[in-house]
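Sequence and computational prediction follow.
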Amino acid sequence: MCKSDPVTLFQLGISLSGVHMKAFNLYTLTRVRDSVNFSMLAQALSGRTWHKAFSAHETASLCALVDGLVPLLSEKGEEWVRFLDGFYFSYTIEHISKEFDLLKLSADADCVLNIELKSESIEEDRIRKQLEQNRYYLSHIARTILSYTYVMETDTLYFLNDHGYLGVSSFEDLVSALQRPVLQTFVEENIQEWFRAQDYLISPVANPEKLLTGRYFLTNQQADFRRQILELLTGDGQTADYPAYTGDNDIKPKQEGKEKSADDPSCADDSDTKPGQEEKEPENGGPAVTPVISLTGSAGTGKTLLLFDLAIALSKKKKVLFLHGGPLREGHRIIDQRLHKVTVLSGTESADTIPEVSAGTEYSSAQAARAPQTCKTIKKGTSPECDFLQEKNIREFQYILVDEANRFMSGTLENLLVRSAEFGIPCIFSYDPHSILGQIPPMEDAEAVIARHETLRLELSGNIRINRPIFSFLRTLFHQKDRAGHVNYDCIDVLYAGNRREEKLLTDYYLKKGYILLNGSRGRGILRSEDLISREYDRVLMVLDHRFYYDESLHLCADGTRGAAIAPLYEGLSRAREKLCLLVVDNPELFSQILAIREL
């Protein structure tokens, strides 16, 4: 009998509403001044399929902006209203919750006008940082970016130039921007086609250069958790606004073939504080409690990015040990070499670096076995899993960060926690308690060990890697009762092969279309769950054969279990970012059940 908790598999809280929007004229919207009717009219004009309630302050600030423009625009001729055409109001990029108050894109999107609205006065530094962040997102599509912020309370316009200088602007200047010839034709609908979350959301291991040069941003939730963690560990929640590298000189230039050494002066701790001394004494005079933080979340919620961001921030003044619960990849090696005070180690039996797999190829776990050993351990002669627990080694660090923590043996975690507490070294453990892999006893044991020691638990709840149709499809695939209603599944193919010959023809066809085959019959693309950690692919192809079926509670099972076959299936499918293909082989009943999801 196969059992599973249907809630904990995909408990991410993502809205599956569409984001198709139309541009509209701001003058038409601002003729309505009460927030209720304003919200209803905004929905009608924008073509949103869901209702968004705007507050009285949001309504008033947009109306005040337009009121300030009208007298100047009306001097431009009888057709002045057209200069307020083409705006998207309160647009949010999918997956990453990045919102823009007002956007206007030229027809080729080469020029963008961005206006942010504030009802009350705020610090100019906050205005500058928001506009700079907006420019980062917009720079992926436009060469010319016009960045303004309007503050209703003071009736003030600010403008951020191309060199990052923020200054007070004027309504006359904004009117000139609105009159630019390039903005007289504009993107009228489907703005979402210009913004791909994949362009902004990085995998730090797959894109180490972007991590190391700060070309990434955190979601609001990630940034909030970052602040809480740094406040707890350092007393300063604002320790280096992310990206954490900004203004830091602890990132090495590109170097080939050079590894860190414990004798490297650049790795020396420049603080006089020893492990444990940075902790505050408790008010009651009792023993200090060493922080143990659990950072949890399902696949694709951005745990690893946040953990590496924290490692960089903490390494500004202290040395950080970053332990990974699987084999190391080339990206780990690069990060390990380039960060002065961050040491990246594998906590598994092998310190091999796993090679990348390119589109249009089959994955094979044999590739991992052939990989060269490029990442060091601190002390030679012992396995990495035991090595980092040596007293001499662990005391070199002031912080320990553990990624994929529930893949460690429970005994190893217990020893690590005891040692870190003994020397006053705070730990952060990142893992996925919601995936079906959590049903495997060794992982449940590891999570229980962490839970017994944790002093703070934070859960990331928004999936930022998997696109929403794929997320919805996977949720229903693993439990047919967990349905999200009507979703457009155009990015998902469900195919059938009656025998292995047909399977090979179809898999070869999809490989030529740029898909990655992650599993199959006769050993094609055989994978191990641990080999897929920190990986992601644009297009994924996976095979389900006669072993798979739905039990009486409509949970997907294989060979009567939820482990050996289901776990790597989930790991593989959750790697897909853009497109997914499921090929069912010689299992007509399963095919009809899965196809029914596709046709919902």
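Looks like it came in fine.

going forward, measure contacts and count neighbours with C-alpha atoms only.
Will do.

All the helices of the stretch 401-550 of the chain, in order from the start?
Along the stretch 401-550 of the chain, counting by DSSP state H, counting those that start in this stretch, helices occupy 410-422, 441-453, 468-478, 500-512.

any idea how far E536 lies from I466?
9 Å (CA to CA, to the nearest Å).

Need the residues touching each of these two.
Residues touching both E536 and I466 by CA atoms under 8 Å, 6 or more residues apart in numbering: 575-577.

about what we covered before: save the helices of the stretch 401-550 of the chain as a markdown table, and put in mean neighbour count too.
Formatted as a markdown table, the helices of the stretch 401-550 of the chain follow (neighbours: other CA atoms under 10 Å):
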| stretch | mean neighbour count |
| --- | --- |
| helix 410-422 | 18 |
| helix 441-453 | 17 |
| helix 468-478 | 22 |
| helix 500-512 | 16 |
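
Out of those, flag the one nearest S90.
Taking CA to CA, helix 468-478 is the member of the helices of the stretch 401-550 of the chain nearest to S90, at 19.8 Å.

quick one: contacts of the closest one?
If you take CA under 8 Å, 6+ apart as the criterion, helix 468-478 is touched by 9-10, 14, 16, 95, 482-484, 487-489, 491-492, 555-556, 573-574, 576, 579-580, 594, 597-598.

Now list the buried members of those residues.
By neighbour count, with 16 or more other CA atoms under 10 Å, these hold 9-10, 16, 95, 482-483, 487-489, 492, 555-556, 573-574, 576, 579-580, 594, 597-598 as buried.

right, so of the helices of the stretch 401-550 of the chain, which gets closest to P384?
Proximity to P384 (CA to CA) singles out helix 410-422 among these, at 11.0 Å.

which parts of the host helix or strand of A223 are buried?
Using DSSP states H and E, A223 sits in helix 220-234. Using 16+ other CA under 10 Å as the test for burial, helix 220-234 gives 222, 225-230, 232-233.

can you check stretch 581-600 too?
By 16+ other CA under 10 Å, the buried positions in stretch 581-600 come out as 581-587, 590-591, 594-595, 597-598.

now do stretch 39-57
By neighbour count with 16+ other CA under 10 Å, stretch 39-57 contains the buried residues 39-48, 53-54.

Secondary structure and distance to R126 for those residues - can I get that in CSV?
Compiled in CSV, the buried residues of stretch 39-57 are given as follows (DSSP: H, G, I helix; E, B strand; the rest coil; distance: CA to CA, whole Å):
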residue, secondary structure, distance to R126
S39, helix, 27
M40, helix, 31
L41, helix, 31
A42, helix, 27
Q43, helix, 29
A44, helix, 32
L45, helix, 31
S46, helix, 29
G47, coil, 32
R48, coil, 30
A53, coil, 25
F54, coil, 22
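
Check it against this one:
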Amino acid sequence: MRSISIYALTRNQNTDSLSKLERQLSGREYFLKIREWELQSMKALVRQLESHMTKVCSLRFFYSYQIPKLGKEFDLLQIKDDQIINIELKSGAVSEEAIRKQLMQNRYYLSVLGRSIQSYTYISSQNRLVRLTNHDHIAEADWTELCGSLQKESSDYQGNIDDLFQAELYLISPITEPARFLKKEYFLTSQQRDIQRQILKKLRISRFEYFCFTGLPGTGKTLLLYDIAMKLSRRQQICMIHCGNAGKEWKILHKRLQRIAFLSDNQLTENTELKHYSAILVDEAHLLSSEKLQILLTQSEGEFPVIFSSDSEDAICPEELGVNTLKLIENLPEIQMFHLTNRIRTNAELSSFIQNMIHLTDRKTSKPYPHVSVVYANNEEETAALLEDYIHQGYEYEITAVRDIKRLVIILDERYYYDQNRYLRSKHFKEGRSDVRNLFHQLNQAKEELSIIVRENTYVYETLLTLLQPDTVR
């Protein structure tokens, strides 16, 4: 998407022509539905700019831009080499606190570009221009000062604005980035905010409820769960149950969040007293055993709400799931289910490969997987040599905690195979848990590059090699 002249966009013309013009100028992939009030506000803005400067027609803005995956939208952005000017349009009166919150949030999202940021809001019905100060206050703005900044002799950004924003930079993990979480250096996506609002609204009405939100890794489930935990713990003590091995990575949160008690699922027994908590939140609930789930449900019934966060495991063969805890949770009486769909932190290329690897489908792809490699080892000696080489290159192996890993290497041995429905299967379970489930969740920790060493398993090796070839090559 390119920047456009808002002068050209605000010339009188019919609505159909206006949408076509906007698409032609911006290179947007779809026709933008321009709201009448926003168009009138933009026309009023242009008239004000014309009364304070010449050559308004030369100004270029990115209009109605939305950061991919986040749902965060900006009305007008002028992006130069060394500065960004953000102008939000309002037709009617808006509280200063609402304006302040919006501009502060905008500044947070724009800060990743490393340029000075000036933030304005124009209320057309009042012909009022305000700005966000460096001390996060709203102040009356000077038109001459704004026009001077807009005309600053610096090159406008000429490229596709999507190339400037990496959505994964905005999704933090409370477990691996506790300092940023505690400083509240994050904002929820529109989808996360909607789920949060629905849950908190329901809890204000009823004290005993079940909630569960699911999604692929990288959709922000843990951040959403912790954000809800922070809000619920303002008045009462709550309990966060972690499933899996996050271990030492919780320590900073344990020390700082006094109203949140932390338990691992291993600490959950029939003697664990939970009834004095006002709410229980369960992270990585797909790792919770059915026995632990039953202990939790027995204590919670009629006493306190339970909120589950779980990875979606739709790609895994049902037989490999065994006793599927998520299915048990989904069948709880009157439970409210939510599904996060925006994969923010997840590498789309790796995610696509992992989904297709776990369950081969007939979907064709013309896109290669340049950050995935598969090699073959005929025995343990060759496996060790290849593994040593990958580790030397900076890959990690034998991951014990749930966290993001830039470069991951794994080994697939002879136990793995594909069944008649093209699901990846394993010949045995390990400690009561499916190898395929373990593999799926381990694979999804890879953030940038993934390498697979296949040992003494030619069928799986050849299948993965074929998967790695784009459709034009097969």
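Arrived safely, thanks for sending. The shown structure was predicted, so the numbers you read here are calculated from the model rather than taken from an experiment.

TM-score for the pair, please.
In this superposition the chains share a TM-score of 0.86, using TM-score structural alignment, normalised by the length of structure 2; 466 aligned residues with a CA RMSD of 3.2 Å.

what sits against the residue sitting nearest the centre point of structure 1?
Centroid-nearest residue in structure 1: G302, 3.6 Å away (criterion: CA atoms, centre = their mean). Neighbour list for G302 of structure 1: 222, 460, 463-465 [criterion: CA under 8 Å, 6+ apart].

Next, work out how far apart it and A311 of structure 1 are.
14 Å.

again with D67 of structure 1
D67 of structure 1 sits 48 Å away from A311 of structure 1, going by CA to CA.

do D482 of structure 1 as well
Taken as CA to CA, the span from D482 of structure 1 to A311 of structure 1 is 37 Å.

E536 and I466 of structure 1: which has the busier surroundings?
Set E536 of structure 1 next to I466 and count neighbours by other CA atoms under 10 Å: I466 wins out with 25 against 19.

Aligned counterpart of the more buried one in structure 2, please.
Aligned counterpart of I466 of structure 1 in structure 2: T346 (TM-score structural alignment).

If you drop the residues flanking it in sequence, what lies closest to the counterpart of K202 of structure 2 in structure 1?
Using TM-score structural alignment as the criterion, K202 of structure 2 maps onto L232 of structure 1. Using CA to CA, 6 or more residues apart in numbering and skipping the chain neighbours, the partner closest in space to L232 of structure 1 is P291 (7.9 Å).

and the one you found, how many neighbours does it have?
Applying the criterion other CA under 10 Å, we find 21 residues in the vicinity of P291 of structure 1.

Contact partners for P208 of structure 1?
P208 of structure 1 neighbours (CA under 8 Å, 6+ apart): 331-332, 334-335.

rerun at 7 Å
331, 334-335 (CA atoms under 7 Å, 6 or more residues apart in numbering).

swap in E422 of structure 1?
If a contact means CA under 7 Å, 6+ apart, then E422 of structure 1 has no contacts.

Quick one: residues contacting N161 of structure 1.
Residues near N161 of structure 1 by CA under 7 Å, 6+ apart: none.

what's the counterpart of it in structure 2?
Here N161 of structure 1 is matched to T133 in structure 2, going by TM-score structural alignment.

From K80 of structure 2, how far out is that match?
Here the criterion is CA to CA. By it, T133 of structure 2 lies 20 Å from K80 of structure 2.

In three-state terms, label E153 of structure 1 for me.
Under DSSP: H, G, I helix; E, B strand; the rest coil, E153 of structure 1 falls in the coil class.

residues near the residue nearest to it when sequence neighbours are not counted, how many?
Leaving aside its sequence neighbours, E153 of structure 1 sits nearest to E120 (CA to CA, 6+ apart; 5.0 Å). Using other CA under 10 Å, E120 of structure 1 has 13 other residues around it.

E120 of structure 1 and M152 touch, don't they?
Yes - assessed by CA atoms under 7 Å, E120 of structure 1 is found in contact with M152 at 6.3 Å.

and the nearest residue to the match of I466 of structure 1 once chain neighbours are set aside, how many neighbours?
Nearest non-adjacent residue to T346 of structure 2, counting by CA to CA, 6+ apart: G218, 4.6 Å away. Residues lying near G218 of structure 2 (other CA under 10 Å) number 26.

you'd agree G218 of structure 2 is in a helix?
No - with three-state DSSP as the criterion, G218 of structure 2 is coil rather than part of a helix.

Now for it: which residues touch it?
Per CA under 7 Å, 6+ apart, neighbours of G218 of structure 2: 343-346.

swap the cut-off to 10 Å and go again
Shown in contact with G218 of structure 2 (CA atoms under 10 Å, 6 or more residues apart in numbering): 168, 171-173, 311, 340-348, 351, 404, 444-445, 447.

same question, E301 of structure 2
For E301 of structure 2, the contacting residues are 208-210, 275, by CA under 10 Å, 6+ apart.

Trace it over to structure 1, please.
Superposed on structure 1 with TM-score structural alignment, E301 of structure 2 falls opposite A421.

separation between its match and C581 of structure 1?
The value you get for A421 of structure 1 to C581 of structure 1, if CA to CA is used, is 47 Å.

And for A369 of structure 1, the neighbour number?
By other CA under 10 Å, 12 other residues sit near A369 of structure 1.

what kind of secondary structure is it in?
Under three-state DSSP, A369 of structure 1 comes out as helix.

The equivalent of R256 of structure 2 over in structure 1 and E578 of structure 1, how far apart?
Alignment note (TM-score structural alignment): R256 of structure 2 maps to R338 of structure 1. Using CA to CA, R338 of structure 1 is found at 31 Å from E578 of structure 1.

Please give me every residue in contact with the spatially closest residue to I138 of structure 2 that is not a sequence neighbour.
The spatial neighbour of I138 of structure 2 that comes closest, neighbours along the chain excluded (CA to CA, 6+ apart), is L132 at 4.9 Å. Counting by CA under 10 Å, 6+ apart, L132 of structure 2 makes contact with 99-104, 107, 117-121, 138-141.

And R31 of structure 1, by the same measure?
So R31 of structure 1 contacts 38, 41, 63, 66 (CA under 10 Å, 6+ apart).

tally of neighbours for the third one?
In terms of burial, C63 of structure 1 registers 20 neighbours under the definition other CA under 10 Å.

Which element, helix or strand, includes it?
helix 56-73.

Mean deviation, that helix versus structure 2?
On superposition with structure 2, the mean distance recorded for helix 56-73 of structure 1 (mean CA distance after the TM-score superposition for structure 1) is 3.3 Å.
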